[in-house]
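Asks: Okay, sequence plus prediction incoming.
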Amino acid sequence: MDFIKNLDTDTSLAILSCLDDPSDLVRASAVSRSWRHFVIKQSLSKSLCLKLFHQLASVDRILETSNEESSGPSSSVMEDNTTRLLEREHRVYALLAKGCTSSPIKSCVEDAITASSTDRLPEESILNTLDERERIGGTPSYWSSSGHHKTSVPETLVYKLKGDLCVITELSIQPFQDFFDPGRPIYSSHYVRFRFGHLDNKSHDKNNYVWTYTSQQFPMAQENRLQNFQLPEPVLCIGGFMLVEFLGRVQRCDIDDLYYICVTHVKAMGRSLAKSFRVVDPDESGKFGLKVLSYSDPQEMNEKEEEEEAGPSAFRPMRNRNLEQLVNFLHRHSTDVQYVWPESDEDHESDEEEV
């Protein structure tokens, strides 16, 4: 028996709403015309997305690279337009649900934007937190805040993520340990908190952000290791910016009797949907437009992106960042100390000419 045809709408809806895998819902829509019509008309793909990530309730419009225009106001045309809109919504949310749940998990931090304070620039820049190495050419690599007499003064770091939409699953921070001072102090904070959001489009200040998600406060250990902070559930970052907030200073520097917070590395793991979607004009209330860039399989898009990242086109920005690290390095040491470049299989000839 085809229960879609023989049962009432509410019962059929209750049955199909039990599907919690986007792929299963897509398969259900391919069983027959009646099943497809039911899945699309009842917006089951959208309901599944909202069940997975409640932040998607803020989508107030869906845009495509080329929008079809309606051809007239007649009832038949309006009905056709409604059907097309429902079918488009089904495709978009099915793609969105698949990307949010099945894309490979990898690093989502693209660049370091700003720090609330820095003790010494450029030697202790926030850019150092993008490098997983604790040392570069034998020299410690870390960001340091400015010093304060009060332990309650917080510090923040702002990062750009790889895409307007990122599903963040885990965050990691490694405090800096000073091996040169007596006692080898570790400059962690008491707690850390994370915020996700977007730029404030109405502000004339390019550094104003609207934070749409704020995590709990996680206790930090005063230990020299990459400390993991597991979110209660995966969080959909809408807008592509992350703020790391350090609360409470722990370690005092014996040289100037001030408290500092120093970090070696910051890491955010998750799923980036940069190749498939873009966030359009988010406002203070959280509403935004969702623009579809491609209907290709997110899994295939990510594999292609990984190939591009390994190629020469992506190597040059990485090399430029390393050049900045080299400049920072030379500020701290004489030129007779060897700087160690990150390992790469690419031909460096053109970059050496640039140097």
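Replies: Thanks, I have it.
Asks: only C-alpha atoms for contact and neighbour calcs from this point on.
Replies: Will do.
Asks: Count the neighbours of the residue lying closest to E245 once chain neighbours are set aside for me.
Replies: With Cα to Cα, 6 or more residues apart in numbering as the criterion, E245 has its nearest non-adjacent residue at 4.5 Å, and that residue is T156. Residues lying near T156 (other Cα atoms under 10 Å) number 17.
Asks: got a list of contacts for whichever helix or strand T156 is part of?
Replies: T156 belongs to strand 155-161 when assigned by DSSP states H and E. With contacts defined as Cα atoms under 8 Å, 6 or more residues apart in numbering, strand 155-161 is touched by 108-117, 126, 145, 240-247, 261.
Asks: Give the buried residues for the helix ranked longest in the chain.
Replies: Longest helix in the chain, counting residues (DSSP state H): helix 75-102. By neighbour count with 16 or more other Cα atoms under 10 Å, helix 75-102 contains the buried residues 81, 86-100.
Asks: Show me where the stretch 201-350 of the chain has its strands.
Replies: With DSSP state E, counting those that start in this stretch as the criterion, the stretch 201-350 of the chain has strands at 209-214, 218-219, 227-238, 241-249, 251-252, 259-260, 262-272, 277-280, 288-292.
Asks: And those strands: which comes nearest S34?
Replies: Set against S34 and scored by Cα to Cα, the strands of the stretch 201-350 of the chain come closest in strand 288-292, at 27.0 Å.
Asks: What residues sit buried inside the closest one?
Replies: For strand 288-292, by 16+ other Cα under 10 Å, it's F288, G289, L290, K291, V292.
Asks: now for that strand, which elements pack on it?
Replies: strand 59-64, strand 277-280 (3 or more Cα pairs under 8 Å, 6 or more residues apart in numbering; DSSP states H and E).
Asks: Could you rerun that using 10 Å?
Replies: When contacts are defined as 3 or more Cα pairs under 10 Å, 6 or more residues apart in numbering; DSSP states H and E, strand 288-292 packs onto strand 59-64, helix 75-102, strand 277-280.
Asks: Got another one to weigh against that:
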Amino acid sequence: MVRNSLSKRMCLRMCPQLSEVVHVTEPTSSEKTVAEVGPSNSSEWENLEKEHRIYAYLAHCCTRSDVRVCVNEAISASSTDNYPEESIHNTLESRDRVGRLASYWSSKGNKNPSAPERLIYKLAGDLCIITEIGIQPFQAYFQSGLPIYSADFVRFRLGHPKGSMDTSDYQMDRADNETAHEKFTWTYTSPEFPMAQENCLQKFKLAEPVLCIGGMLLVELLGRVQRQEMDGLFYICVTHVQVWGRPLSPAFGVEILEPEGKFALKVQKYDPKCLEETSAVATTALQRRVLYLGRIFHMLRGHVVEVDYDWDENQDEEQDESDDEVLLG
């Protein structure tokens, strides 16, 4: 399993974004003492063991941790109508009213109904598995006709800041940040999802869970459907933005290697219980493979051997796939 990089191959299957990882590190205290015998004495074997340990732990964290809210901080909006009363920071609040005041973000008005808007958020860690994103348009209950200022479509991008991972350099408390999205590298782009002109949290499930390396989310609101009666301009207003997934921090961190745009994956903290579970499952996978190969070997030699193993008739076809997935639990 170590020589064949099973755990790494499995992680790459789950998260293709990991193909940009050029090296992995772990806390020095986690390095295991290697016996002074055989091939394990080589630095190559030590690196293989370390890589296997890290990716097995990553696979465990990606699948065993609970899905929860992942949005952490509002960074900037491409425009804001009345700042700070209608700031992007209001979208972190799930209610459309706080006390007697309406809580929402509003773009500036535009004559062009095709003009887009962009909202940027920091997620709950530099590494997150994102599964679903929710957007709730704002219904102006204080305007005639109770208009809902939704967008036509929404699209999501995930990525990281260019250069430093410190997002304080990019957080700009002002009304207009039309070019803020250019300060980030976006490594994943979703399809466009149609939005309904409805006052509810609309959930957009990604086709596959996506690993966000860098912890940044861009919400692109495409097309305007509601014109404001008093000035004849089109607006987009959002009450709430929500993100669901599996944060991999504080167990894992990432270092952006500029200018290549590659990454270093870092284990910052091991959970001993998770390591024990991962090791036990990996051992089970190896035992299954050995028993399976032994059975095939004896069949090829024409021997009929009773093997103490309960083999399902469909298991032959599924063996290769199940071994790759066994660490997923």
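Replies: Good, I have the coordinates. These numbers were taken from a predicted model, which means no experiment stands behind them.
Asks: got TSV for the helices and strands packed on strand 288-292 of structure 1, with distance to Y191 of structure 1 too?
Replies: Shown next, in TSV, are those (distance: least, Cα to Cα, whole Å):
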stretch	distance to Y191 of structure 1
strand 59-64	33
helix 75-102	29
strand 277-280	31
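Asks: so which of these gets nearest S47 of structure 1?
Replies: Using Cα to Cα, these put helix 75-102 closest to S47 of structure 1, at 8.8 Å.
Asks: Okay, angle between the closest one and strand 288-292 too, please.
Replies: 90 degrees (axes from the mean of the first three to the mean of the last three Cα atoms, to 10 degrees).
Asks: What's the first helix or strand after helix 75-102 of structure 1?
Replies: Following helix 75-102 of structure 1 toward the C-terminus (DSSP H and E): strand 106-107.
Asks: Against structure 2, what's the mean shift for that following strand, could you check?
Replies: Strand 106-107 of structure 1, aligned to structure 2 and superposed, deviates on average by 0.5 Å (mean Cα distance after the TM-score superposition for structure 1).
Asks: Give the aligned range of that strand in structure 2.
Replies: Mapped onto structure 2 using TM-score structural alignment, strand 106-107 of structure 1 spans residues 68-69.
Asks: List the neighbours of the matching stretch that are in contact with it.
Replies: L123, A124, I130, T131, E132, I133, Q242, V243, W244, G245, R246, P247 (Cα atoms under 10 Å, 6 or more residues apart in numbering).
Asks: If we use 6 Å, what do you get?
Replies: Contact with stretch 68-69 of structure 2 is made by V243, W244, G245, as judged by Cα atoms under 6 Å, 6 or more residues apart in numbering.
Asks: From the residues you listed, pick the one nearest L257 of structure 2.
Replies: G245 (25.1 Å).
Asks: picking that back up, now, of the contacts of strand 155-161 of structure 1, which are buried?
Replies: Of the contacts of strand 155-161 of structure 1, these count as buried by 16+ other Cα under 10 Å: 108-109, 111-112, 114-115, 117, 126, 145, 240-247, 261.
Asks: what do we get in structure 1 for L248 of structure 2?
Replies: By TM-score structural alignment, L248 of structure 2 lines up with L273.
Asks: roughly how far apart are that match and Q177 of structure 1?
Replies: As judged by Cα to Cα, to the nearest Å, L273 of structure 1 and Q177 of structure 1 stand 35 Å apart.
Asks: Now the residue mapped onto M14 of structure 2 from structure 1. Nearest residue, chain neighbours left out?
Replies: Matched to structure 1 by TM-score structural alignment, M14 of structure 2 sits across from L52. In this structure, L52 of structure 1 finds its nearest non-sequential neighbour in A97, 7.9 Å apart by Cα to Cα, 6+ apart.
Asks: Against M230 of structure 2, how distant is the aligned residue in structure 2 for that neighbour?
Replies: Counting by TM-score structural alignment, A97 of structure 1 corresponds to A59 in structure 2. Remark: distance between A59 of structure 2 and M230 of structure 2 (Cα to Cα) = 54 Å.
Asks: Then M299 of structure 2?
Replies: 83 Å.
Asks: Of those two, which one has the most company?
Replies: Set side by side, M299 of structure 2 and M230 show more neighbours around M299, with 12 against 7, by other Cα under 10 Å.
Asks: circling back to that earlier point, would you turn the strands of the stretch 201-350 of structure 1 into a markdown table with distance to K46 of structure 1?
Replies: Shown next, in a markdown table, are the strands of the stretch 201-350 of structure 1 (distance: least, Cα to Cα, whole Å):
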| stretch | distance to K46 of structure 1 |
| --- | --- |
| strand 209-214 | 21 |
| strand 218-219 | 33 |
| strand 227-238 | 15 |
| strand 241-249 | 25 |
| strand 251-252 | 49 |
| strand 259-260 | 47 |
| strand 262-272 | 19 |
| strand 277-280 | 15 |
| strand 288-292 | 13 |
